[in-house]
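In: Kindly generate the corresponding structure for this input.
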Amino acid sequence: MIRLFIADDHAIFREGLKQILAEQADFEIVGEATTGNGLVERLATAACDVVLLDLSMPGRSGVALVREVAAAGTARIVVLSMHEERQYVIEALKAGAAGYVTKASASDQLIETIRKTAAGERVVSPSASQALIRQMLEPDLPHTALTPRERQIFDRLVGGRSVSAIARELDLSIKTVSTHKSNVLLKLDAGTTADLVRYAIARGLA
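Out: Here you go, the predicted structure:
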């Protein structure tokens, strides 16, 4: 039996995921968390084999959270992410993730990844691996220089969120978010949020 812990802040996605996993006779869901802080607290007492971890959650999140969970050494990590860009895949694996699956992947790919990582393998879903190969053959674009946290800010700005809304969502101060926003604008040679939106649309990031 493979004991699973799900960490994702989107209730609809989480419920759908549980339905899919519950159909597997060798899977048992032993816990859930909707924030990075909640995940760390629950893992201290919840014995599990594999953590299904969304990179973007309130509070602790991203590569830093992967690194913290991996350092505890109590479970292997499969990252579930909407991002295919190579910096996400590479950084997550470097931080200690055993698997990386995009949320666009078929359910059977996720199931196979869980079983393989539980058995000690490292797995990247086909959609993520193809994107990784494609981007490695292309010249680096400015957004690939963003740190994982800067990319979180970028995605939310492009999605129409305000600095204050982003601060609440990621449990950061407005000043910290504003600093990250300034760094994003600088790296992407943009003057305004509207410029970021145009950049994202032109490169298929929005």
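
In: can we go C-alpha only for contacts and neighbour counts from here?
Out: OK.

In: and the lengthiest helix in the chain, what other elements does it pack with?
Out: Of all segments of type helix in the chain, defined using DSSP state H, the longest is helix 174-187. On a contact count with 3 or more C-alpha pairs under 8 Å, 6 or more residues apart in numbering; DSSP states H and E, helix 174-187 meets helix 148-158, helix 163-170.

In: Show residues contacting the longest one.
Out: The reference is to helix 148-158. Residues from elsewhere that reach helix 148-158, judged by C-alpha atoms under 8 Å, 6 or more residues apart in numbering: 56, 62-63, 87-88, 143, 163, 166, 177, 180-181, 183-184, 193, 196-197, 200, 206.

In: quick one, that helix and helix 174-187 angle?
Out: 90 degrees (axes from the mean of the first three to the mean of the last three C-alpha atoms, to 10 degrees).

In: Please apply the same query to the last one.
Out: Orientation note: helix 163-170 sits at an angle of 110 degrees relative to helix 174-187 (the same axes, to 10 degrees).

In: Show me which residues of helix 163-170 are buried.
Out: 163, 166-167, 170 (16 or more other C-alpha atoms under 10 Å).

In: May I see those residues organised as CSV, with distance to Pro148 added?
Out: Output for the buried residues of helix 163-170, formatted as CSV (distance: C-alpha to C-alpha, whole Å):
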residue, distance to Pro148
Val163, 17
Ile166, 15
Ala167, 16
Leu170, 13
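
In: from these, which is closest to Thr113?
Out: Distances from Thr113 to the buried residues of helix 163-170, taken as C-alpha to C-alpha, are shortest for Leu170 (28.2 Å).

In: Need the three-state assignment for the nearest residue to the closest one once chain neighbours are set aside.
Out: Spatial nearest neighbour of Leu170, excluding adjacent residues (C-alpha to C-alpha, 6 or more residues apart in numbering): Pro58 at 4.4 Å. Following DSSP: H, G, I helix; E, B strand; the rest coil, we place Pro58 in the coil state.

In: Pro58: how many residues sit nearby?
Out: 21 (other C-alpha atoms under 10 Å).

In: for comparison, sequence B:
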Amino acid sequence: MAIKLLIADDDAFVREGFKMVLSMDESFEIVGDAQNGEEAVKFCENNIVDVALLDVRMPIKNGVEATKEICEKSKTKVLILTTFDDDEFINDAIKFGAKGYLLKSNPPEKIKNAIKMVNDGNAVIENVVLDKIKQNLKSSSTGKIDKTLFSEREFQIIESISRGLSNKEISKELFISEGTVANYITSILSKTGLEHRTQIAIYYLNNGAI
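Out: Sure, this is the predicted structure:
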């Protein structure tokens, strides 16, 4: 079944470009488009949308504000696509529930793969964005993670996630199965109240805060 997509961007040229590229792939179905965050929120409330592709800088409601409402009011997963890797938006977008944060400059295949990953419940964030988060948090963190919450193995996995490793890479590094890694991540999410692996990375890098 095709992944139902909403494309939200205030630039009509960008919207049409994404629609043209993605509609050529039978894996996707474009069910709507929006030119601002408010339109995106209303569409997701009233229609079945699997993944919403949101620009950050939009009028009326920006992509971060729209992300918060979409995640609160619908089952739609949000993938942020932007031409900017702005420090001011990244943390909030992820905190409010965005499952991915990519630059629009990525090739179409990478964006398509990211959409599929987000639809499957995975989080996607590219290295240039993760590096921004690390830089910001290193200069502002003052807290300390309570290590007593986690087993030694769980903490190893938290640290590995913060380095951007996939489950497959973690399993190879720690000599355990991918299924075991996934089980540990589920436990970590439960203990911290977080929702996905990108938030775990921020939790670690921000010394226990998000």
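
In: TM-score for these two?
Out: TM-score for the superposed chains, counting by TM-score structural alignment, normalised by the length of the first structure: 0.61, backed by 139 aligned residues with a C-alpha RMSD of 1.9 Å.

In: before we move on, back to that, would you turn the helices and strands packed on helix 174-187 of the first structure into a markdown table with distance to Asp108 of the first structure?
Out: Converted to a markdown table, those look like this (distance: least, C-alpha to C-alpha, whole Å):
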| stretch | distance to Asp108 of the first structure |
| --- | --- |
| helix 148-158 | 28 |
| helix 163-170 | 31 |
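
In: Quick one, which of those gets closest to Val40 of the first structure.
Out: Short answer: helix 163-170, nearest of these by C-alpha to C-alpha, at 15.8 Å.

In: Specify, as a residue range, where that closest one falls in the second structure.
Out: Aligned by TM-score structural alignment, helix 163-170 of the first structure falls on no residue of the second structure.

In: quick one: the strands in the first structure?
Out: Counting by DSSP state E, the first structure has strands at residues 2-7, 27-33, 50-54, 76-81, 99-102, 123-124.

In: Same list (the ones you listed) but as TSV, adding distance to Arg42 of the first structure and mean neighbour count.
Out: Shown next, in TSV, are these (distance: least, C-alpha to C-alpha, whole Å; neighbours: other C-alpha atoms under 10 Å):
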stretch	distance to Arg42 of the first structure	mean neighbour count
strand 2-7	9	22
strand 27-33	8	17
strand 50-54	11	26
strand 76-81	15	26
strand 99-102	21	27
strand 123-124	25	20
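
In: Might you report the residue contacts of the residue nearest to His10 of the first structure when sequence neighbours are not counted?
Out: In space, and not counting its chain neighbours, His10 of the first structure is closest to Thr34: 7.6 Å by C-alpha to C-alpha, 6+ apart. Taking C-alpha under 8 Å, 6+ apart, we find Thr34 of the first structure in contact with 7-10, 57-58.

In: Tell me how far Thr34 of the first structure lies from Ile12 of the first structure.
Out: 12 Å (C-alpha to C-alpha, to the nearest Å).

In: Could you verify my assumption that Thr82 of the second structure touches Lys104?
Out: Yes: counting by C-alpha atoms under 8 Å, Thr82 of the second structure touches Lys104, with 5.2 Å between them.

In: I'd like to know which of the helices and strands packed on helix 174-187 of the first structure is closest to Ala47 of the first structure.
Out: helix 163-170 (26.9 Å).

In: dump the residue contacts of the residue most central in space within the first structure.
Out: When C-alpha atoms, centre = their mean is applied to the first structure, the residue found nearest the centroid is Leu55 (2.2 Å). Applying C-alpha under 8 Å, 6+ apart, one finds that Leu55 of the first structure lies in contact with 61-63, 65-66, 79-81.

In: do Tyr100 of the first structure as well
Out: 78-81, 89, 92-93, 123-125, 128.

In: what comes up buried for stretch 9-18 of the second structure?
Out: Buried-residue list, stretch 9-18 of the second structure, by 16+ other C-alpha under 10 Å: 9-10, 15, 18.

In: just stretch 78-91 of the first structure next, same as before
Out: Quick answer for stretch 78-91 of the first structure (16+ other C-alpha under 10 Å): 78-89, 91.

In: How far does it sit from its chain's centre?
Out: How far stretch 78-91 of the first structure lies from its chain's middle: 6 Å, per C-alpha atoms, centre = their mean, to the nearest Å.

In: tell me how far the ends of that stretch are from each other?
Out: Using C-alpha to C-alpha, the end-to-end distance of stretch 78-91 of the first structure comes out at 13 Å.

In: ok, the buried residues of stretch 9-18 of the second structure vs Ser139 of the second structure, which is closest?
Out: For the buried residues of stretch 9-18 of the second structure, the nearest to Ser139 of the second structure is Asp9 (32.3 Å; C-alpha to C-alpha).

In: That closest one contacts Leu54, doesn't it?
Out: Yes: counting by C-alpha under 8 Å, Asp9 of the second structure does reach Leu54; the two are 6.5 Å apart.

In: coming back round to it: over in the second structure, see which of the contacts of Leu55 of the first structure survive.
Out: Conservation of the contacts of Leu55 of the first structure in the second structure, assessed by both residues aligned by TM-score structural alignment, their matches' C-alpha atoms under 8 Å: retained contacts are 61-63, 79-81.

In: tally of neighbours for Val49 of the second structure?
Out: 22.

In: correct me, but it touches Lys4?
Out: Yes: with contact defined as C-alpha under 8 Å, Val49 of the second structure reaches Lys4; the gap is 5.2 Å.

In: which neighbours do these two share?
Out: Common neighbours of Val49 of the second structure and Lys4 (C-alpha under 8 Å, 6+ apart) are Val31.

In: Report the aligned residue range of the first structure for the one helix or strand Arg153 of the second structure maps to.
Out: Here Arg153 of the second structure, judged by DSSP states H and E, is contained in helix 152-162. Counting by TM-score structural alignment, helix 152-162 of the second structure pairs with no residue of the first structure.
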